[in-house]
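# Have a look at this fold, sequence not included:
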């Protein structure tokens, strides 16, 4: 496929998502863990999550989401020349899970790699794909967030295991000269000083084990509200917009209280915030594209709407994007 010779804009051509077959509500979880539906809902807003079963992996969920995004865009898999997959739970240490998706889609040759920025991973992947399209390095990209976080949870730690779920979301980006659609601006940040507030206690070069997720929730909450409000302001300023111009905010679905606090800090109506954490829990890098797909498919997000995406995750990493859908 010929590459564009001049910089252009990346527009969202289609979206898709995928969830495991098994849905686990709070009552089922309370039968296995020392918790209750009331405790979980009051502190997080979560009522259910999906847990991957036998044969369901990060790659299979990513592939299903990608196929649905391609169908929604009306684009053939053979047109894809770039796959960027955000995940903290790859199928293997290497090769990249993106290459497994490439093979499953029947794409014989394209650029394919993973991005690891935990819950902010999709924003990082989107920024990379956008930059490659703008530079002429790609014309049609699959950007995917996919996770099987259930496999790195400590199911005896009730403070963390109730928060997460599995899933995948995907976007098809394509080069466009349409001035009324596309990714307007992105902003990314990282601060590794806060590693010990949210991390996995394993890894190939340290423990030679996968490890389990560890989190100091109260401290993470405090940083999340401050950082997300700041980066949303940054990305709007970069796009020459204000919060009054925003039709929808699609945030990382970590905790309903974080979503509410961030909206208040920006003076945004809660009615403009897409919330799916109640049904999906925190799906890490998958949460933003999964929530975006839900809101597109149920008719809330429409063509021409200004949508702001944001997320913060372990690292800390955080970021935002302003998009004219």
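Good, I have the coordinates. Model, not experiment: these values are computed from the prediction.
# Could you use CA atoms for every contact and neighbour count after this?
Noted.
# so who does the nearest residue in space to residue 78 that is not next to it in sequence touch?
Counting by Cα to Cα, 6 or more residues apart in numbering, the nearest residue to residue 78 once its immediate chain neighbours are dropped is residue 107, at 5.7 Å. By Cα atoms under 8 Å, 6 or more residues apart in numbering, the contact list for residue 107 reads 77, 78, 80.
# and what of residue 77?
By Cα under 8 Å, 6+ apart, the contact set of residue 77 is 70, 105, 106, 107.
# out of those residues, who's nearest residue 119?
residue 70 (23.6 Å; Cα to Cα).
# Give me the neighbour count for residue 49.
Burial of residue 49 is recorded as 26 neighbouring residues (other Cα atoms under 10 Å).
# Next one for the comparison:
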């Protein structure tokens, strides 16, 4: 008898769109920040400096006024198709991961009719009716969950090629009177997963997802402006930063460990970690605790590439954008090596946590 091969979900193409509008801390010097309806007395220079120190965010990117999420996602999607060198008509699924749909400049109204995935299929002019396009709403961990769904589709034998997109334009739904608004950014990225047969472990090896809605579902919600004089009926992205930080550093390491243990490998086998670019301080604390769970006191150098300092937090777009940049040699000190193991992990509204182990 010959060696039995297995189906694996392998990344064959990536693409991203990074908006050209660079928003530095200076853009918030004239902002009026409030907390619980009371205007903050501290100087904005101090507020901005402290924010940057805690989050490691110095810049973020915003889209142009005439752009929307599906526009920038279509650019990233075409780039991924070109990178994979495939016929777009051979895609079996398009999974678009987002949270707020298309939001036009000057508006707070979300548009998801038709679904953003359908808009991408239309923009790319994919005619094949067997290419199924749908959206996934899963908070910041949406793209990671989309990749896990792609793996299920491929391993079932029902799909051979799945494109998973992560795109968000958070600049359109943030409260200008909320300090936390300085965290958020815009961006888009797309990744193509393909079925490959091999006796060796490849692609997504193991994964784990958890949802803590009952106890922590209100840490990220939509709410009114911090400014009591601007109650115009609009809803803005709101988060309980302190509680979210505590939740993430406590629970994410456990989920990462479950995925690694499920894969049957050692923490030392992990050579690169693609973690959601949420908050620099938080991400470092998470990684330190992951290694602590294995009795190790230090995180190896050049293990965790970071883009948050210049790209900010673009929600579902952070991880696929980071992957695309590393694959194409655009993150100094990091590269992808065939045969090495990686971790992809995220946390966000829901509250959802997920992780998967991947072998390049």
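Thanks, I have it. Since we're looking at a predicted model, the values are computed, not measured.
# Of the contacts of residue 77 of the first structure - the most surrounded one?
For those, neighbours were counted using other Cα under 10 Å, and residue 70 has the most, 24 neighbours in all.
# on that earlier part again, show me what the residue nearest to residue 78 of the first structure aligns to in the second structure.
Matched across to the second structure, residue 107 of the first structure falls on residue 126, judged by TM-score structural alignment.
# Over to residue 256 of the first structure?
Match for residue 256 of the first structure (TM-score structural alignment): residue 280.
# doesn't residue 53 make contact with its match?
No - assessed by Cα atoms under 8 Å, residue 280 of the second structure is found out of contact with residue 53, at 9.1 Å.
# Can you pick out the residue with more neighbours from these two?
Neighbour totals were compared for residue 280 of the second structure and residue 53, and residue 280 leads with 22 against 12 (other Cα under 10 Å).
# give the contact list for the more buried one.
Counting by Cα under 8 Å, 6+ apart, residue 280 of the second structure has contacts 54, 55, 56, 57, 308, 309.
# What is the neighbour count of the last one?
What that stands for is residue 309 of the second structure. Neighbours of residue 309 of the second structure (other Cα under 10 Å): 17.
# any idea what sits nearest it, other than its immediate chain neighbours?
residue 57 (4.1 Å).
# That neighbour and residue 277 of the second structure: what is the separation?
According to Cα to Cα, to the nearest Å, residue 57 of the second structure and residue 277 of the second structure sit 10 Å apart.
# anything in contact with each of the two?
308, 312.
# On the three-state scheme, the alignment partner in the second structure of residue 286 of the first structure is what?
Alignment note (TM-score structural alignment): residue 286 of the first structure maps to residue 317 of the second structure. At residue 317 of the second structure the chain is in helix, as set by DSSP: H, G, I helix; E, B strand; the rest coil.
# State the number of residues packed around residue 317 of the second structure.
Neighbours of residue 317 of the second structure (other Cα under 10 Å): 32.
# Give me the contact list for stretch 232-247 of the first structure.
By Cα under 8 Å, 6+ apart, stretch 232-247 of the first structure touches 184-187, 266-268, 272, 305-308, 310, 320-322.
# how about 10 Å then?
If you take Cα atoms under 10 Å, 6 or more residues apart in numbering as the criterion, stretch 232-247 of the first structure is touched by 183-188, 228, 231, 249, 262, 266-268, 271-273, 300-302, 304-311, 319-324.
# From those, list the buried ones, please.
Neighbour-count burial (16 or more other Cα atoms under 10 Å) is assigned, among those, to 183-188, 228, 231, 249, 262, 266, 268, 273, 301-302, 305-311, 319-324.
# Just the residues you listed: which are in helices?
228, 231, 262, 266 (DSSP state H).
# As TSV, those residues with distance to residue 290 of the first structure would be great.
Compiled in TSV, these are given as follows (distance: Cα to Cα, whole Å):
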residue	distance to residue 290 of the first structure
228	19
231	21
262	20
266	23
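# still on that earlier bit, and the residue nearest to residue 78 of the first structure, that one's in a strand?
No - assessed with three-state DSSP, residue 107 of the first structure is coil; it does not lie in a strand.
# where along the stretch 101-250 of the second structure do the strands fall?
Shown for the stretch 101-250 of the second structure, the strands assigned by DSSP state E, counting those that start in this stretch span residues 132-137, 161-169, 186-198, 203-211, 220-223, 236-239.
# Tell me which of the contacts of residue 107 of the first structure persist in the second structure.
Counting by both residues aligned by TM-score structural alignment, their matches' Cα atoms under 8 Å, those that remain in contact in the second structure are 77, 78.
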